[in-house]
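**Q** my questions are about this predicted structure, shown below with the sequence.
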Amino acid sequence: MVSLTRHMIAVGLLAASMGLSGCGPAATTQSKANQTAATGNQDQFPLASLGIINAKLRTPVAGRPSAGYLGIENQGQEADRLMAITSPDFGRVEMHDTQSDGGMKKMVKLDGVEIGPGNTVDFAPGGKHLMLFEPTRPLKNGDTVSMELTFANAGPMTIRFTVLDEIPRQPSGMGDMDHSKMDHSQMDHSGMDHGAMDAPKQ
């Protein structure tokens, strides 16, 4: 009787062991499936393929917009497009480009910017840049500003910009037009020539 009881216990333990080993791979597969469902198309357009560098903006001057700069690196295999930028610290944020038209320099508002695979797009003085209007709080040198960059494929990405009194000038064939020191209240950027307008430093 004792021998039979021991045999039944051994069989029960063996069955339990086989059941656990059978559940192992299935549980792992289910976990991976859940992870895939949670990330959606992240494998096709991973957020990690987009890198943001040198995010900074000029300290706002009362009554005038600030200028923001950054670099966007696309390390993925697919092109992406920056569609919009918002910030809780500003009423609105626009993307602008400084272009040449018949030897004259002109600022043009952009609806979006494409970043090709393996490419880097720079928002820098004298070229593409951000214009930030209507600050919602006082900002000083060293502060940080949160902005949400929305991409067509990667989706929204929150980036912190550093506020600086002075932005290092970079060589550019377009020159460095300091829009943050200009009065934009009555300006029509779409057809305006900014070539000779570089307000003095304050």
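**A** Structure's in. What do you need?

**Q** all contacts plus neighbour counts: C-alpha atoms, from now on.
**A** Fine.

**Q** secondary structure element for A37?
**A** Element membership of A37 [criterion: DSSP states H and E] is helix 2-39.

**Q** how about that helix: buried residues?
**A** Buried residues in helix 2-39, counting neighbours by 16 or more other CA atoms under 10 Å, are absent.

**Q** going on from it, what's the next piece of helix or strand?
**A** Next along from helix 2-39, by DSSP H and E: strand 50-58.

**Q** just give me how far that following strand sits from the chain centre.
**A** Remark: strand 50-58 is offset 8 Å from the chain centroid, using CA atoms, centre = their mean, to the nearest Å.

**Q** other SSEs contacting that strand?
**A** strand 66-74, strand 155-164 (3 or more CA pairs under 8 Å, 6 or more residues apart in numbering; DSSP states H and E).

**Q** against that first model, consider the following:
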Amino acid sequence: MKSIYAAVALGLGTVVLGGCSEKPAETQEAASPLSATDGKLFLPAVEGNPAAVYFNLKNDSDRAIAVRRADVEGAARAELHDYMEYDDTEMGSIGMVTIEPGDTVKFEPGKKHVMAYDLSPDLKPESVTSVTLTMAGGDTMSFDVDVLPADAER
């Protein structure tokens, strides 16, 4: 009688384990609702100063998207910045950039941009690095930017 139970258990185990050997359905990473173009990182003119990163960011979705953080490969830290008007025009860190559906926000000189601090010496002109943006809710998107010398045309 024990041999019958053993045979049944062995048979069921084979069926169950056989199901585990099937390849899982492939998962496709969801496309980002944002797209970035024209990415450029301008190295600082004075070593030790931060770099400036510019790009165009388009919201291809039907809802507003808030970008709350930027990270730059090869920089110890990065911040979203904008020029603000007080008594004089000042540049400062901003907490978030909201992009309305269908809109494009330009990160450009004299306006919104990303400041990249404590740069790696590996960041050289004519190379490429990556920027990762984190949106409210935690989703991220990454894109490449060209690394340019400080005196390159902006």
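**A** Looks like it arrived, so ask away. None of the values given here were measured: they were computed from a predicted structure.

**Q** what's the TM-score here?
**A** Scored by TM-score structural alignment, normalised by the length of the second structure, the superposition of the two chains gives a TM-score of 0.73; 128 aligned residues with a CA RMSD of 2.1 Å.

**Q** residue nearest the centroid of the second structure?
**A** T132 (1.9 Å; CA atoms, centre = their mean).

**Q** wasn't that one part of a helix?
**A** No. Under DSSP: H, G, I helix; E, B strand; the rest coil, T132 of the second structure falls outside any helix and is assigned strand.

**Q** that one touches G74, doesn't it?
**A** No. The pair T132 of the second structure / G74 is not scored as a contact, 11.7 Å apart, by CA atoms under 8 Å.

**Q** show residues contacting the lengthiest strand in the second structure.
**A** Ordering each strand of the second structure by length in residues (DSSP state E) puts strand 75-85 first. Under the contact criterion CA atoms under 8 Å, 6 or more residues apart in numbering, strand 75-85 of the second structure has outside partners 68-72, 89-96, 110-120.

**Q** go through that strand and flag the buried ones.
**A** If you call a residue buried by 16+ other CA under 10 Å, then strand 75-85 of the second structure has these buried ones: 75, 78-84.

**Q** helix or strand next in line after it, which one?
**A** By DSSP H and E, the next helix or strand past strand 75-85 of the second structure is strand 89-93.

**Q** now the angle from that next one to strand 75-85?
**A** Interaxial angle, strand 89-93 of the second structure versus strand 75-85 (axes from the mean of the first three to the mean of the last three CA atoms, to 10 degrees): 140 degrees.

**Q** CSV for the helices and strands packed on strand 50-58 of the first structure, including distance to D122 of the first structure and mean neighbour count?
**A** CSV is the format used below for these (distance: least, CA to CA, whole Å; neighbours: other CA atoms under 10 Å):
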stretch, distance to D122 of the first structure, mean neighbour count
strand 66-74, 4, 22
strand 155-164, 15, 17
